[in-house]
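Asker: Got a predicted model here, sequence first, then my questions.
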Amino acid sequence: MKPILGITMGDICGIGPEITVKALLHKETYAMCRPVVIGSAKAVCRALQAIGRDADIHMVEDIQEAVFACGTIDVWDIPAGDPLPPYGQETAQGGKAAYEAIEAAIRLAMAGKIDAVITGPLNKAALHLAGYPYSGHTEIFAEQTGTKKYAMMLADGNLRVVHVSTHVSLREACDRVKKDRVLETITLAQNACRNLGIERPRIAVAGLNPHCGEGGLFGREEIEEISPAIAAAREKGWDVTGPVPPDTVFSKARGGMFDIVVAMYHDQGHIPLKLAGFSYNEEKKSFTSVSGVNITLGLPIIRASVDHGTGFDLAGRGTASEESLQNAMEYGVRLANTRKRAAQEDGAC
C-alpha cells in the first residue's frame, strides 16, 4: 500500500495552505502516496479560493475514512477559530492553529495511523505569541517524541547536509563543536543515508574555521574536536572524509564526490542548499524555483518539511510554488517505503 502522509499546513496566515492544496491537486501526488491534511478545514477552503480552484473537502475523524482521491482533499479538522486570522500577519491565533496541527500529526504518527508527517512553514514569532516558545519544528518534534539525539538534514537533489547545531547564536554554535556532538551528527548522517537506500554512504565533514584552521593558526576546533570525531567514525568502518574546508566541500558534494555533508552550524549548511534550490527572477520580482527538503533525523517517526518560510508577503495571492512541498512528500514516501521494507525483512527473519 502507498504510504499515508499527514500534511500540516504550518502557519495558516502564510503560504502553507496554498501550497498544500496545490500539491494535492496533482494526480501524481496520489500515484505515490495517500495524503491527508491535518489542520483547519476553513483554511483549506480559503486557500482554494486564493488559487482559484475547486475541490471537495472530505472531513475525517478516522484515517480509515479518507478516500485518497485526486479532486477530493481529506481533512482531519483542527479548528482555527472563526473568523480566520488575516493573511500576512503574525498572530497568536495562527501560531496556536499551527502548533495544534503539529501535535495532532505527531500523535497519529506515533500511533502508527500515518506513515510520515509532512510539514508546511512555521512562523516562530506567531508560535511565541501563542505561548509555545519553540525555535522551530525540529525542537517540537524532538520534545513531543522524547528524542534526545537529533539533527536537521537539508536536501536538494544529490546535495544533502546535516547540522551539528541549528537555531542558536553563531557564538554558541562555535562552542557546540565538540567531539561527541560531531560524532553523534556523523552517526545520524550515516543512518539517514542508509534509510534512503545508500548502502555505503560517503560522508564529508566540514571544518569550522577558514581553511580548516590552517593547522591551528585560525582556530583549533578541527584539531581538538572535529578530527577526533572523524577518527572515531572511521573506526566503525564508515567512509568519512575531513575535515574539508567549508568553501569547497559543498561543491564537491554537489558534483557527486560525497553523499552527505556534516556542517558545523546553521548558515554554513543552509546557504549552499538554498543557493542550489532557490532561483530568484529580478524581472518578475519573485522566486521561479523553490526546491529543497528539511528532514529531522533521529526521530522514531518520519518528518519531512519544506525548506522555506511562511512567505507572509505572498500569502493569499495564489502564486506561491508548491515545489518544495512536493519534494518533501517525495522524501517522506521514500523514507516510509524503506522503513516498511526493513520491517518486512525483520518479520521474515
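Answerer: Ah, there it is.
Asker: From now on I want contacts and neighbour counts done on CA atoms only, so please keep to that.
Answerer: Will do.
Asker: so how far is the longest helix seen in the chain off the chain centroid?
Answerer: Counting residues, the longest helix found in the chain (DSSP state H) is helix 323-348. Relative to the centre of its chain, helix 323-348 is centred 14 Å away, using Cα atoms, centre = their mean, to the nearest Å.
Asker: how about the strands in the protein?
Answerer: Under the criterion DSSP state E, strands of the chain are mapped to 4-8, 34-39, 56-59, 72-77, 116-119, 151-156, 159-163, 202-206, 239-244, 260-263, 278-281, 286-290, 293-297, 303-306.
Asker: Please tabulate the ones you listed in TSV, including the columns distance to residue 140 and mean neighbour count.
Answerer: TSV is the format used below for the strands of the chain (distance: least, Cα to Cα, whole Å; neighbours: other Cα atoms under 10 Å):
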stretch	distance to residue 140	mean neighbour count
strand 4-8	13	28
strand 34-39	16	27
strand 56-59	26	15
strand 72-77	20	22
strand 116-119	12	29
strand 151-156	12	24
strand 159-163	17	26
strand 202-206	27	25
strand 239-244	30	20
strand 260-263	22	30
strand 278-281	26	14
strand 286-290	24	16
strand 293-297	11	26
strand 303-306	11	28
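Asker: okay, now the one to match up with it:
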Amino acid sequence: MNKRDSHSSVLDLPLIAVTMGDPASIGPEIVVKALTSGELRDQARVIVSGQSEYLLRALEQAGIPLSGSEGWQVRVVADPAELREEDWQRQVIYVWQDAEESAIAEELRFGCPPQGEISLPAGRLSYIYIEQAHELAMSGKVTAIATAPINKESLRAAAVPYIGHTEILAGLTGTDDPLTVFEVRGLRVFFLTRHVSLRRACDLVTKERIMEMVPRCLRTLEELGVPDSSLAIAGLNPHSGESGLFGWEEVKEIVPAIEQLQKTGYNVVGPIGADSVFHLALIGRYGSVLSLYHDQGHIATKTLDFERTIALTCGMPYLRTSVDHGTALDIAGKNMASAVSMIEAIKLAAKYGPSYRQKYRQ
C-alpha cells in the first residue's frame, strides 16, 4: 500500500479519479463519506468526476458539517496538478471542472435527475462522469480511477449504448476484452466465465479457453506488482471430479491444459477442489485463483467480506477499481449507505495503480 510516512509529501501519493456514480443513487453519499472518513489521508489524493451540487447535498444529508472548524467544502478545480501540498491537507473535496461543466450542459438539455429514481438524466450524467474520469486517466493527470455504482436501467433510458462500467470503459479505450479480478483481504480471484448460464459455463470449460486465460491472468498479476504470481485453478466438479467419478471436465479439459501450461513455464497448479482452493490462496499458498464460473468466485469472495470485495478492471491503458454493489435507489438520500466498499476501492486503486500504469506501458 502506498502509505505516506511522516517525512514524505502528500504530493507523492497517487492521484485517483473517483466517479460520483449515478447522482440519483447512493453514489454521492458513499463518495463524500469515503473522502471525509480520514482513512484515505495517507494513501491517496482524490479528484472527483461529478458535480459539486450533488456532493454538497450528500454532505448535508449525511450530517457532515459544512461550516465551522470541522466543516467541509467542495471546490471545483481546472487542473489537479495546480493543487499544492497545503491544498490537499484542507478539508476540501475537489471536483474536476471539465466534468462539472459537461454535466451542467447535460442538465440543461435533459433536466435534473430526481433522487432515488431511474431516469434519463441520471443515466446521461453517470456516463459523463465516467467519460471525464477516462479523459483524466488517458491524459496522465491521474494514476487510476475508482468508480461508484451506476444504474443499468438509467443508462438504457438515456440511450447509452453500453450496459455497464466495463463495457463503457472498453469502448472508450478501444479494449477488446478487459479482464476482471476480484480482491478481498489479499485474496485475488479471476474468472474463466462470467455472465452466462451455469450450463453454458460448464460447456466453456475447455482446454483452449484455459490456455488462453492463464497467461492473461499471470500477466495481469505482474502488471499489478503482485510478488507471488502463482495461479491455482479451481476444480469444476466435487473433489475435482475424482478421476471421472463425478465428471470428466477435469480429466479431459482442465488437467491437459495445466500440464501443457506448466511445460511452457507458467506458474500454474490444479485443479484444486473449490471447497479449499480459495482458503489456501487466502492464507498465502497461491497468489491467486482462477474461478471457472461466476458464482464459484463470487460466493467465495463475498462470503469472506462482502463490503471489501473489490473489482479491478485490467487490460486497459489504466487501472479501474470499483465497489461491487449497486445503486440502492431505495435508500438514496437517507444516510443509510456504507462507504466501506468505496474506501476499499480507492485504496486498491492507489495500491496497484502506479505499478499497473508503469508496467502496462512497457
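Answerer: On my side now, so go ahead. Just so it is clear, the model here is predicted, and its values are computed rather than measured.
Asker: which one in structure 1 is aligned with residue 47 of structure 2?
Answerer: Alignment note (TM-score structural alignment): residue 47 of structure 2 maps to residue 36 of structure 1.
Asker: who's in contact with stretch 277-292 of structure 2?
Answerer: With Cα atoms under 8 Å, 6 or more residues apart in numbering as the test, stretch 277-292 of structure 2 has contacts from 185-193, 201, 205, 214, 226-236, 297, 300.
Asker: now do 7 Å
Answerer: Contact with stretch 277-292 of structure 2 is made by 186-193, 205, 228-234, 236, 297, 300, as judged by Cα atoms under 7 Å, 6 or more residues apart in numbering.
Asker: What are the buried residues along it?
Answerer: Of the residues in stretch 277-292 of structure 2, 277-278, 280-282, 286-292 count as buried by neighbour count, 16 or more other Cα atoms under 10 Å.
Asker: just stretch 106-126 of structure 1 next, same as before
Answerer: By 16+ other Cα under 10 Å, the buried positions in stretch 106-126 of structure 1 come out as 106, 108-110, 113-126.
Asker: Just the endpoints, please. Distance across that stretch?
Answerer: With Cα to Cα, to the nearest Å as the measure, stretch 106-126 of structure 1 spans 20 Å from end to end.
Asker: so it corresponds to what in structure 2?
Answerer: By TM-score structural alignment, stretch 106-126 of structure 1 lines up with residues 134-154 in structure 2.
Asker: And stretch 170-178 of structure 1, by the same measure?
Answerer: Going by TM-score structural alignment: stretch 170-178 of structure 1 matches residues 198-206.
Asker: what's the spacing between the matching stretch and its chain's center?
Answerer: On Cα atoms, centre = their mean, the centre of stretch 198-206 of structure 2 falls 26 Å from that of its chain.
Asker: Give me the buried positions along that stretch.
Answerer: Counting neighbours by 16+ other Cα under 10 Å, one finds that the buried residues in stretch 198-206 of structure 2 are 201-202, 204-206.
Asker: same question, stretch 161-181 of structure 2
Answerer: Of all the residues in stretch 161-181 of structure 2, those buried under the rule 16+ other Cα under 10 Å are 162, 164-170, 173, 175, 178-181.
Asker: Run through the helices of the stretch 51-200 of structure 2 in chain order.
Answerer: Here the stretch 51-200 of structure 2 has its helices, by DSSP state H, counting those that start in this stretch, at 52-61, 85-88, 97-110, 120-138, 152-157, 165-173, 198-203.
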